[in-house]
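Q: test case, fold it:
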Amino acid sequence: MLRNDFVWGVATSSYQIEGKDEKIPQGECVWDTFIKKEGTIFGGHNADVACDELHKYKRDIPMMANLGIKAYRFSLNWARIIPDGTGKINQEGINYYREVLELLNKYNITPYITLFHWEYPQALFDKGGWLNPDCVEWFGEYAKVVAENFSDLCTNFFTINEPQCVINLGHSLGIHAPGVKMPIRETLQMAHNLLKSHGLAVKNLRKYSKKEIKIGYAPTCGVAYPSTDDPKDIEAARKVYFGFENDIDNWGWNVSWFLDPVVLGEYPKEGLEKFKNYLPKISPEQMKKDLELVNQPLDFIGQNIYNGYEIKALTNSKNNSYYERVERYPGFPKTSIQWPITPRAFYYGIKFLSEKYKLPLYITENGMACHDSISADGKVHDPNRITFLDSYISAMQQASDDGADVRGYFLWSILDNFEWANGFDERFGIVYVDYRNQKRIIKDSAFWYKNVIESNGKCLSINDKSNEIIVEDVSETNDYMSLSENETIKFNTIYINDNIDCIKEGLTFIVYEGNAILNSSVLYKGAKVSVPKGLTDICLLGECDIKII
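A: Predicted coordinates:
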C-alpha cells in the first residue's frame, strides 16, 4: 500500500492555462514570440486566453477542493514577475500569484511551485538565453525574487521542469519555442548552463526564503523497461535507461546526464566518453566548481513519466549489442497523441530511479491525452483515461510495495489546456474546458480520482480483493466437467486443466503445465463465459476441461 501521508495532486503550467490580461501586465516569453510564426502551432492556435486562469482561479481552486485534490503543482511565468527577466519586478504579477497561493491555502491544497516550465523571457533569449553564461545569475536572481515574495505561502518548490525538452524540442529540433536548431556543442553548453542555473536557484531559494522549505527538480525521459522479469532483461533495461544508446543527434533524451550531476555531483563517465568531441572546453578546476554548484542538496526529485520502450537482453548478438529493442505489435494501445500505453514502464521507471538516486521521488507528471467530447447527457465520459490511470497508479503502488520511496503523484492535468505545438487539439485534463465559453465540465475520471484520493489508493484494481481467486491444490482431483463449444455456464471461479494460453476480453483463464499454475487471474463472480468458436481446437488435449470452484 502507499504511505499514509502520500501526496495526491494535479499539475499545470502557467503558459498553458493562464492567458493574458492588460490589467496584469507581463513581458513576452519565448512562446509568445514562437506562436506568431506561421505553421508552428496546430490550427494556428494561441494561448492568449487558454483556460483564462488569470480570472478563473477563484472558481477552479474551490472545484479542486471539492474533488479532494490535496496538492497542486503549478508554474510561475518568469516574464509575468520580472518582465525583462532581470531588474524591475512587476508587482501586479506578484499580487496575482500571492492571491492564488492564499486561496490554495484557504482550501487546504498544498502548493508546489515550479520556477521554470518553459516560460523563458524573450528579453533574455535576445541576449543569448541559456547559452549566455550570465543566464546562471539571471535564474538565480529570479529564484531570489520568488523566495522573497512567496515562501511565506509556499514551502515546496521545483526548479526546472523537463530540461530534456527545453534542450531537444526547443533548441535542437526547433519544434518548441524558441524554435531554433543549434549544433550539438552548443546544446551541450546550454545543458551545462541550465544545470548550473538550477544549482544557484536552489542556493538562493534556501538563502532568501522566510521559512524552511523543500526543493526538488523535475526532469523527464521515456523509460526502458524489461521484456520479462528475467534478471538479465531487467539489468539490460536498467543499463539502457541510464545509458547513452541514442545517436549523438538525440543526445538530449537522457536520464543520467541531467540527474547524475544534480544528485551525484558528477557527469556519467559513459556520457563524457560519448560526447568528448562536443563537450564545452572547461578546465578541470572550473568544472569542479561548476559541479559543486550543480550538486546542491535536494529534499526530493521529481520525474515526469508517460511511457516507455521494451528491452530484451541479448547474449549472442552478431553486432555485440547487449540488448534489443522489442518492436510494438500492430494495434499496440496508444493515447490520442500516439504515445504508447505502458504501465510496466511506470513501474520500472520508479523502481530504477529510486534504487539509483536514493531520494524521495514524486511523480510530477503523468496522464493521458484523449479526444474527449460532451455526450448527449451533457457529461464527459472518459473510461479510457480511467483505465489508463488505474493501470499506471497501480503500477506505482506495486513499485512502492517493492521498496521504491515514492512520496507523491501529480496527475497531468486538472484542466484541458494549451498543449504547446499541438495547440488545443489534445485534452489531458480530468476537467473538460469548452474553449468557446470557458465552461468547465468535470469528467468521469475526476470523480474516479477523487475516490482514489479519499481511499489513498485502496480502490485501485491492484487492491480489489473482492474477486480474488483462491488457489487450491487440484493435483489429486478429477471433478472436472467438459464444456462444449459455445456452451454457456455460470460460475464463481473456474480452472482450466490444459496447457493453454487464451485470453478473451474481460476474462483471463488459468494456465497449467501439468499441475503447476503458470498464470492465474481474477474472473468475475456471476459472469457467463461462452467458449468462442474454435477454442476447443486451441485447448486440445481432449476436451476443454474446467473445474468450478
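Q: all contacts plus neighbour counts: C-alpha atoms, from now on.
A: Noted.
Q: how many residues are close by D401?
A: Using other CA atoms under 10 Å, D401 is surrounded by 14 other residues.
Q: typo on my end, it should be I17
A: Applying the criterion other CA under 10 Å, we find 24 residues in the vicinity of I17.
Q: that one contacts H55, correct?
A: No - taking CA atoms under 8 Å as the contact criterion, I17 and H55 are not neighbours in contact, 10.6 Å apart.
Q: and the helices in the stretch 251-400 of the chain, which stretches?
A: 256-259, 269-274, 284-294, 343-357, 383-401 (DSSP state H, counting those that start in this stretch).
Q: before we go on, could you also do this sequence so I can check it against the first one:
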Amino acid sequence: MRFPPGFRFGMATSAYQIEGAWDADGKGPSIWDTFAARPGTIRHGEDAKVAIDHYHRYAEDVTHIAEAGVHDYRFSISWPRALASLDFYDRLVDELLAAGVRPVPTLYHWDLPQDLEDKGGWLNRDTAHRLADYTSAVVLRLGDRVRDWITMNEMNVQTLYGYALTDHAPARGLGLEALPVAHHQLLAHGLAVQVLRTHDAGAIGIANQHFPVHPASEDPADAYAAEMFRELTNWTFSDPILLGDYPGEMIRAGVGTSGAQLDRDLELIGARLDFYGVNFYEPTAIEAPREGKDYAGVLEVDIPEGMPFSPVPVKSDERTDFGWAIVPSALTEILVTLHERYPALPPVIVTENGASFHDAAPGDDGRVHDPRRIAFLDSHLRAVQEAITSGVRVDGFYVWSAFDNFEWAAGYDERFGLVHVDFETLARTRKDSWFWYRDLIASQR
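A: Below is the predicted model of the structure:
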C-alpha cells in the first residue's frame, strides 16, 4: 500500500479508558465514575479506577507509540483532572515531543465533570460555555507545544447512548427529548473553536462518528425509517458544522433553541475547520418496526420500542468479537458520501478505526498473534486508498486503539489494542499487529 506524501499514521486513546489514577491531582468524579459505581452498569461490575494505569506508566507507553513510527498520537484530556491540574498533560506532551510524536489532544471524550451533570449536564446550555472556559485553560498551558486540536468526540454516541438511552453515562433515557444535548455539544464545539482561534492555537478539527445507513429492503417504509435514522445519527452532527444548519425541520425544532439565538449558534458552530475527523467501525441496516419482532441484540445498544426505526443485522461474512460487522467497503462509502454531501469538506483524517478481538495472552514465544486484526486494518486502509482514488482528500489514519483498555460499559472483555495489556499485572506486550503497522509505516518512506 502506498499513500500520498505527507499522509499521517497515528494511534488513538481516551483519558478515561486508560489513565486510571482516578483521584490523583485532586481530580473530581466524572459522569463515568458515577455511572460505573452503580450496580449492573458495567460488564462484570468493573470500573476504570486503575484502567491500564497510563497515568503512572505514560513514559513506557510513549515508547510503544513512538517505536511504531507513528507520526501522531491522539489522546484526550480528562476535563475533571484538568480542572484540578494540567501537570500530567504537561509531562505527556513533553514526552511525546521528545520521542518525535505529534500530540493531538481531544478536549472532550465523554468524561463530563459530575458537578456539571448535577447542574443539568449537556441539557444545560451553560455546559457549553464551561467547556469554552476549560479550553482556554488548556490552550494557555499547552498551546506553546500543541499545534493540533480536536474539540469533541462522537457527539452522536454521547447523545444517543448516554442521554436518549441508558447504556452509557449519564443514563438519562430521554428518547428524542435528548436533541438539546446534540445542540449544546455542537455549541461547545463552536465555542472551543472560537477560543482556539483567539489563541492562534494551530490546526483545529472534530472527531465525528459516521457510518452508512441502508434500508433493510426496498419497502418505502424501510427507506423512510433509514433516512430518519441517518439524519439523527449522522447529519444532525455534521450538517451544522459543514452546511450551517440542521438536516430537517423536525430536528431543527427539537434542539430546544430557536429564532435569532439559533442563527447565532449555527454561525459559531459552522466556523472553519482545518481538518474533519471521521471515526468509523461498521455500517447499519434499518427497517420500519415490524409488530411483534424482537430487535434486541442487533446493535451494541437496543433501540427502545416506539421509535420509528429498528436495526436489523448487517449482512457480513465476518464479525469482530464485539459482534460488529466487518465491511471495509462501507468506510470507502461513507468517506465518498461526505465528500459529495459537503462541497467545503476540509481534509479528512480517519480519527478512529479498529476492531476488538479477544486476543490470547502472550504464548510460549512471548508474542500475541492477532492475524484477524491485521486483516481488518489492512482491508480498511485499502478502503481509505479507494476513497482517495475516488477524489476524497484523506490526510491521515489513526488506529483505535494503541492499547487494550476499559471499553466503557463492556468493561475489559473487548480488546482493541495494538499493544496487549494484562489487566492483572498491567504488563504490556506488542501484538503482531503492532509490528505489522510499524512495517507499513516504514514502507512509506
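Q: out of the helices of the stretch 251-400 of the first structure, which gets nearest to R3 of the first structure?
A: The closest of the helices of the stretch 251-400 of the first structure to R3 of the first structure is helix 383-401. By CA to CA, the value is 8.6 Å.
Q: how far apart are the next helix or strand after the closest one and its match in the second structure?
A: The first helix or strand that comes after helix 383-401 of the first structure along the chain, using DSSP states H and E, is strand 406-412. Comparison of strand 406-412 of the first structure with the second structure after fitting gives an average deviation of 0.4 Å (mean CA distance after the TM-score superposition for the first structure).
Q: which residues of the second structure does the helix or strand following strand 406-412 of the first structure align to?
A: On the C-terminal side of strand 406-412 of the first structure, the nearest following helix or strand under DSSP H and E is strand 431-434. Following TM-score structural alignment, the partner segment of strand 431-434 of the first structure in the second structure covers residues 419-422.
Q: mind listing what's buried in the matching stretch?
A: Of the residues in stretch 419-422 of the second structure, those buried by neighbour count under the rule 16 or more other CA atoms under 10 Å are V419, H420, V421.
Q: what sits closest to the second one if chain neighbours are left out?
A: Which is H420 of the second structure. Take H420 of the second structure and drop its neighbours on the chain: the residue closest to it by CA to CA, 6 or more residues apart in numbering is T429, 5.0 Å away.
Q: do you know how far that neighbour is from A223 of the second structure?
A: Taking CA to CA, to the nearest Å as the criterion, T429 of the second structure is separated from A223 of the second structure by 46 Å.
Q: just give me the neighbour total for the equivalent of N234 of the second structure over in the first structure.
A: Taking TM-score structural alignment, the alignment pairs N234 of the second structure with V255 from the first structure. By the measure other CA under 10 Å, the count of residues near V255 of the first structure is 21.
Q: list the contacts of V255 of the first structure.
A: Residues touching V255 of the first structure, when contacts are defined by CA atoms under 8 Å, 6 or more residues apart in numbering, comprise P219, T220, C221, Y241, F242, G243.
Q: the residues you listed: which two are farthest apart?
A: P219 and G243 (15.8 Å).
Q: Y398 of the second structure contacts V350, correct?
A: Yes - assessed by CA under 8 Å, Y398 of the second structure is found in contact with V350 at 6.0 Å.
Q: show me what P283 of the second structure lines up with in the first structure.
A: In the first structure, the residue equivalent to P283 of the second structure is G308, according to TM-score structural alignment.
Q: what about that match, distance to V146 of the first structure?
A: Distance of G308 of the first structure to V146 of the first structure, given as CA to CA: 35 Å.
Q: quick one, which of P219 and G243 of the first structure is more surrounded?
A: Higher neighbour count among P219 of the first structure and G243: P219, with 23 against 16, using other CA under 10 Å.
Q: perfect, I'm done here.
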